[in-house]
Each structure stands twice: as structure tokens, then as C-alpha cells.
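>>> 3D, please:
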Amino acid sequence: MRTPDVPQARPKGFGFELFGNIGCPTEAAKSHIIKGIFAYDETSAWVGPPGSLKSALLADAAVAIASGADWFGHRNKCQTGVIYFALERADLVRRRLLAIAKSKGLERLPIAVVPAVVDLVRPDSVRKVLDTIADVEAEFYGPDFDGGTGMRGAGVLMFDTWAKLIAAGGGDENQAKDQGAIFANLQRIKNVTGGPHVALIGHTGKEADRGPRGSSAIVGDVDMLVTINGEEIKTASITKANDAPEGPLFSFKSKVHEFGFDEDGDPITVNIIEATDEVQASQGRQPKLTPNQRTMLLLLQEAGKAGLITEDWNAKAKEAGIGERRRADLTDARAGLKAKGLAREYMDRWNACS
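Have a look, this model is predicted:
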């Protein structure tokens, strides 16, 4: 006699996965868009001071992603659509995207610019963003496209800038709770839309080497933090990543694109970016260090992966004779190592950069 089927109890809580069902990383590898930089269901932040070409850099990334091209030597693994939420200077964003496409001989690309004040502080604002994404995807992939069926639509959402994204909802970028509210709403958007990559464009503070402006909560909330610095030659460096090595990614510089001439005969231009190999060789050379910096770096390297909290690092440095007469020597040495990309700090713990 066949045993009657016993109805399974429906779970009442959140979904879960048993340890025995977790696949090996080689069986469930991360789904990359641009390998090593942009991956599905992750968030990156690209920060730099005014004039660092951060928006121009991400516009260049948008064209590469949408066209299926490699980007700064990083392989394009999945050509996909890009939605660029231009919370400021939307006209500049349009001209810049057009200039980059023209310089590469490209015409039709799955890129959409949303020139709107986007509020993501309040949960009820998520619906408006989701509706916008659905409208754009219908244009990209046809009116029958349904992201709810498991198909992935626009793979990358860019928000320019982070400060305007917070201010639009009356938030304060110095408040961790306001930043947390936005990240919670971004996750809600990812959950509904199949997990696109979210790229945030933001500013560094008054001291660029101290990371993003405002609350440091953003450092813990993103999967990758990229800081842009430099004068004529800019360098994009990973300063925090969940599963990628920290250090310089690539270098680039400004390039002027001319569209033509206006009615007065003056050129119509916009700044875009181009790769440069000028500093590649210099990146392999060890930066010049002061005696204090060399000693403090050695102490940090000896601590290994565990690193040192500031107090312990100071104590070891004092035992080595640093900061006994002038306490500021300790601060200066730490800041110098961080600025040179040789040390990083998170939640008062320091580690040597490999």
C-alpha cells in the first residue's frame, strides 16, 4: 500500500539555506559584468575630490558595459543595460555619454539617463524607482519584458551623486541612519529587479585620504570603495573591497572631445577620459618614505592580517622612539602611509596594504 503523502508545513519565517546545500565557490562563482570591478547584486562607491573626473570615469564605464567592451583591461563578462540617475548636471551627463560613444564609433546603446531628483530615504519612494526601471527595460528589451520571470534586465544602476541622493529625501550625509535607510531601500530594489550592480558616485571630505565625505557608514555598506586622486594623471584605487585586492586599479587623464562649433564659431566641447600608461611603471616603484614612516610600516607589517588598533600602533611606535617629543609625528606618519596607499584604516584598526 502506498504511504499517503504527508503535507509539508509551510515555513512561517524568512527563507534559509542549509549548510549542506551551499555550493563551492567554483560551482557558484560571482556573476561579473566587468570582471573584478562590477558584479551583479553588489554595490560600489566611486569617490574623489572636485575635478577628479569621477563622473566622467563612470560615464566611460557605462559605455563599456552597454557596448560589451572591456574596460581598462578588465574583461566584459556580460553586456547589459545601464540606467544613469543624474541627480545633478544631467545635460553634462548626456553630452559626455554621447561624446564617449562617438569617440568609440558607437551609436545605439542600452543606456538611459534619468534627470530627476530621486529620493531613496523613505521606503515609499522605492516604488517610483522600480517603475522607472521597468519603463526603461521595456524600451531596452521590448514591452513584454518581465523582470519577475527571472530574466535580468538593466544590469547596472548609477546614482550621481551620493550627496544629492541623501539630500533629496531630507537626509543628512553625516548621519549613519540616513545612509542606512538608503542602503536598505537599494537592497529592496535589487531584490525585486534581479540584483543589478549599484554604482554610487560621491565626494571625499576635506582630507581626501580620509575617505568619503560624511558618515563613514558607507565604507561598511559597499562591497567595493574606489578612491580617485591625482592631479593631471588620475589614479583609481580600491581602498576597501570584500573579496578583491586593495591598491591601484588603473590610471587615466582628461581628454577634450569637440562636437563642432556654435553660431559664434567657438568649439563645443566636453571633458571625457582616456587611459594612460604614464604612471604604470611608477606604480611598481616603492614610494619614498621618511624614517618614521618606514619604521611604522614595518611595525604594521609585522602585525600581519590582524593589524593594529591605533592605540597599540602608537605604543609600539613610541617604544621605537617615535612621538616621544612630538605626538603629532605619529599622526603625520600614519597619514603619510595612508596617502601613499601603504596602510588602510577601518573602525580604528590599521592594516598594511599588500
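
>>> all contacts plus neighbour counts: C-alpha atoms, from now on.
Noted.

>>> For I268, grab the count of nearby residues.
Residues near I268, counting by other CA atoms under 10 Å, number 12.

>>> Could you do E263 as well?
Residues near E263, counting by other CA under 10 Å: 6.

>>> could you measure it against K234, distance?
Per CA to CA, to the nearest Å, E263 is found 34 Å from K234.

>>> same check, this time on I83
From I83 to K234 the distance is 25 Å (CA to CA).

>>> this one as well, want them side by side:
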Amino acid sequence: MHVIKNGKVYNDETGNLTKTSVENGITYDDDDNVVVMRALSFKTFAEFADEEPKNWLIEGVIALDEDSTWFGKDGGGKSTLIDDIAVHVASRRDWRGHKFNRDETESCGVIIFATERAALHRRRLEAYKIRDNLPGNLPIAVIAESINLCDPDCVEIVSDTIYDFERKNNCTVGLVIIDSWSKALGGCDENLAATQNYACGNLTKIRDRHFNNRFHFLTVGHPGKDGTKGERGNSAKRAHMDLAVCINKGVAEVVKANDIVLGALATFEPQEFTVTRGAEKVGTYDIPERSFTVSILAPYSPAAAPVTREARPLVFEPTGKNAEALAVLKRVIASHGQDGAVSMDLWKAELFNADLLPGKNPRVPFARFKNSLRQHIIADNNFVRLNSQSQQTHRPSHSLHP
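A predicted model of the protein is given here:
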């Protein structure tokens, strides 16, 4: 009935300017019809049948027009795993048993905003190129310049960078990686819901500037001190994300998802790979042969690393004083244990001797130790023993620093 242009009301049939009046905050035309000035767009129930199914980039892993968070302890292989995904997307290959779901003739670009260790990303990607005999012009870019997702200018900066990359590489970007999330917040407090909501909202605004391309944002994060409680920072980020994946001990595990099964998504093993650059002459300078070694993921083998979607507990190694408290318990069990257990009082006394508990009111800090170490100990009837299942799990080393 009406068309709004530059704040003016026009008749949608004649195109003529319509006179309006305002009463009690409501705008009316000459026929006393309500003029809708600021309504939000909507779809009706009848239109839901036209809704397209989810548009997968990698089946069951990466969907276009969605955001995900992948987090894990330092040295757990999360950035290495992300580089592996990036290479498979850019080379249009299936990833660890999950089908690449795009037109194989279409060039699918990947941009990595490496807010930390950009050079390491580049070395890993070079190692993949040599090991997997990949083309030298894969559409992957690593950006070392910092971004601030809490600055409104980031919407234009990031989206213009994507446009520029697509134009110069004749591709369509399908995956945008931010590694790491906390470094992309411009120093704002990640423990505030306002910070996380503002940054996540800017991801949506960046995507909205690309009308014909609904790429996936993959963010990389860290777990909190108690790794069992999820990613570090305010939970508003997790609420925004369509997919949350915890990377721990060679397993990428889905811990939150909209429409896929929770549990193990992929298993992986690290592989050391050495890249050697031959001697060369640059001008009058003779540059000798040099090499570097990085950790990448070993090639996927369905027989060696089957993917199961059964949920399993995530086990994190304790750090700081929690690690010291667990070490004290191991020593006490080794010297005084009976059937692999000691009394809570004995453990508490040894914690006091190790200056890990205060002389006054030790009850609360002792309870914190027990709670933080609940994956690693079994407490029963005032006795405590080690959780053998936790102790048998070995964390492989995934990070090298060439």
C-alpha cells in the first residue's frame, strides 16, 4: 500500500507522494490507514516450504552462512587441525571422511586472519603443499595484520579484504578463519557478554555485506581453567555459535550443534614434516640450503582413525596449582597408599606441607582442588584414589616451534 523512500511516503500504486499525519506516535495517510514506517521483514508459515536445506561446504562439519568455534588447550593441535581444514577446502577435497560438498569446478577461497603466529600458519601450509603435491596457486591467504571485532570499522575492513582477495584470485571465499578469537577482540574483556555479543554481531554484519556469498566464519579459542566447562570467556559467544568443537588428545569433538550429532567428529595424529629450500643466488649473495620442520596432520586413513559419533568425556590435563595438588596425591599414594587409595585427611595434610593449603580455613580451597581434579580422582567414603582411565590417556604432542 505504501512505499517509504528517504523517510517520505509514496502510494505504491500511483507512485505519488502521500500526505501523512501523526497521532499518538502512529502515522496515518489521508484515508486514515496506518503507514508502516519501520517494520522488520518476515516470512510467513506458508513460505517456510521454500526454505532451502542447510548449505554444506564440508558435509556435517562446515556449513555456509554459519559460525563455529573450535577450542582446545595450547599444544593440543587446534591451529594445526584448522590449517588442515583450510587446505582441504581450498583444494576441494573431502576432509577426514566428510564429503566436500561444492562444485568441484568452482574455486573456493579461504582467508585466515592469523592474529597470532601468522608465519607458522604459512610454514604449515607450505608443508601441506609439498607433501600432498598441491598446486602452488591454491586460493588461501594468511593475514598477519590485527583486526578488532569490537570496532565498528572492522565490518568494512574485513569485508573489503574478502572482496579484494576474491577479485585478485578469481574465487569465491567459502571459509574465513579467525585465529585466535581473543586476540581479535581489540583488548576488550572477553568475560563480558557485551563484548562477545558485539563481536559476534559484527560477524553477521560482515557477512551481510556479501549478498551473493554466505561464507562460514570459523573461530579458534581456548578453554578456561576448568577445561570441562567449555571455552574461555563469557558464554554469549557459545550461544551465538552454530557449532562448537573441543579439540583434545587427538579428537575433535562436537560439544554443541544445531542439527548434527554430538560426539567425535574426527580423529587425527600429528606428523613432523621437514621442508628444505635449496641453495640459491640472489644478486651477489649466495644463500645456502636451509630447512624447517613443522607439525601437520598425518594423512587421513579410515582404517587407522575411524570416526565415531559416540559422546565421550573430555579429559584435560590439570595446570598450575591443580597439577601440583595432583602430583602430591600421586606421591602420597605411592608412599602410603593401600589398594591404591589414601585418606582425604592424609592428602589434605600433605597439601598443607606443600604450601598448597592455608593453615586457617582450608576447607574451601581443598574442596576446589577436589572439584577441579574430579576427572582425575575418585573420592569415596573419605578415601581418594586416582582415576585409572584418566591416567592411561596420553596426550600426544602436536606443536613444534621451528
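
>>> Please enumerate the strands of structure 1.
Taking DSSP state E, the strands of structure 1 run over residues 32-34, 38-39, 43-48, 82-86, 111-114, 156-160, 197-203, 224-229, 233-241, 247-261, 267-275, 308-309, 343-346, 349-352.

>>> With structure 2 overlaid, how far apart is the third one on average?
When you say that, I think you mean strand 43-48 of structure 1. Compared with structure 2 after fitting, strand 43-48 of structure 1 deviates on average by 0.5 Å (mean CA distance after the TM-score superposition for structure 1).

>>> Output the residue interval of structure 2 matched by that strand.
Strand 43-48 of structure 1 lines up with residues 67-72 of structure 2 when matched by TM-score structural alignment.

>>> Leaving out chain neighbours, which residue sits closest to S216 of structure 1?
A176 (7.5 Å; CA to CA, 6 or more residues apart in numbering).

>>> Aligned to the one you found, what sits in structure 2?
Mapped onto structure 2 by TM-score structural alignment, A176 of structure 1 lines up with A193.

>>> if I pick that match, what's in contact with it?
N234, S235, A236, K237 (CA atoms under 8 Å, 6 or more residues apart in numbering).

>>> do the same with N55 of structure 2
Counting by CA under 8 Å, 6+ apart, N55 of structure 2 touches A63, L64, D65.

>>> again with L186 of structure 1
So L186 of structure 1 contacts L120 (CA under 8 Å, 6+ apart).

>>> That one -> structure 2?
Using TM-score structural alignment, L186 of structure 1 pairs with L203 in structure 2.

>>> repeat for R75 of structure 1
Under TM-score structural alignment, R75 of structure 1 pairs with K99 in structure 2.

>>> Neighbours of the closest residue to its match other than its chain neighbours, how many?
Among residues not flanking K99 of structure 2 along the chain, E59 sits closest, at 5.2 Å (CA to CA, 6+ apart). Other residues near E59 of structure 2 come to 17 when the count uses other CA under 10 Å.

>>> Please apply the same query to Y84 of structure 1.
23.

>>> Quick one: map it onto structure 2.
So Y84 of structure 1 corresponds to I112, using TM-score structural alignment.

>>> isn't that match right up against S180?
No: if you go by CA atoms under 8 Å, I112 of structure 2 and S180 don't touch, sitting 10.0 Å apart.

>>> quick one on the thing from earlier: quick one: which of the strands of structure 1 is nearest N292 of structure 1?
Among the strands of structure 1, strand 343-346 comes nearest to N292 of structure 1, with 13.9 Å by CA to CA.

>>> residues in structure 2 aligned with the closest one?
By TM-score structural alignment, strand 343-346 of structure 1 lines up with nothing in structure 2.

>>> Could you do stretch 196-203 of structure 1 as well?
Using TM-score structural alignment, stretch 196-203 of structure 1 pairs with 215-222 in structure 2.

>>> Residues contacting that stretch, please?
62-74, 78-79, 173-182, 203, 207, 231-232.

>>> are any of the residues you listed buried, and which?
The neighbour count (16 or more other CA atoms under 10 Å) marks 62-73, 78-79, 173-182, 203, 207, 231-232 as buried among the contacts of stretch 215-222 of structure 2.

>>> about what we covered before: and the match of R75 of structure 1, how many residues sit next to it?
Using other CA under 10 Å as the criterion, K99 of structure 2 is surrounded by 16 other residues.

>>> if I read this right, it contacts V61, doesn't it?
No: using CA under 8 Å, K99 of structure 2 is not in contact with V61, being 9.2 Å away.

>>> residue ranges of the helices in the stretch 251-400 of structure 2, please?
With DSSP state H, counting those that start in this stretch as the criterion, the stretch 251-400 of structure 2 has helices at 320-336, 344-353, 363-372, 388-392.
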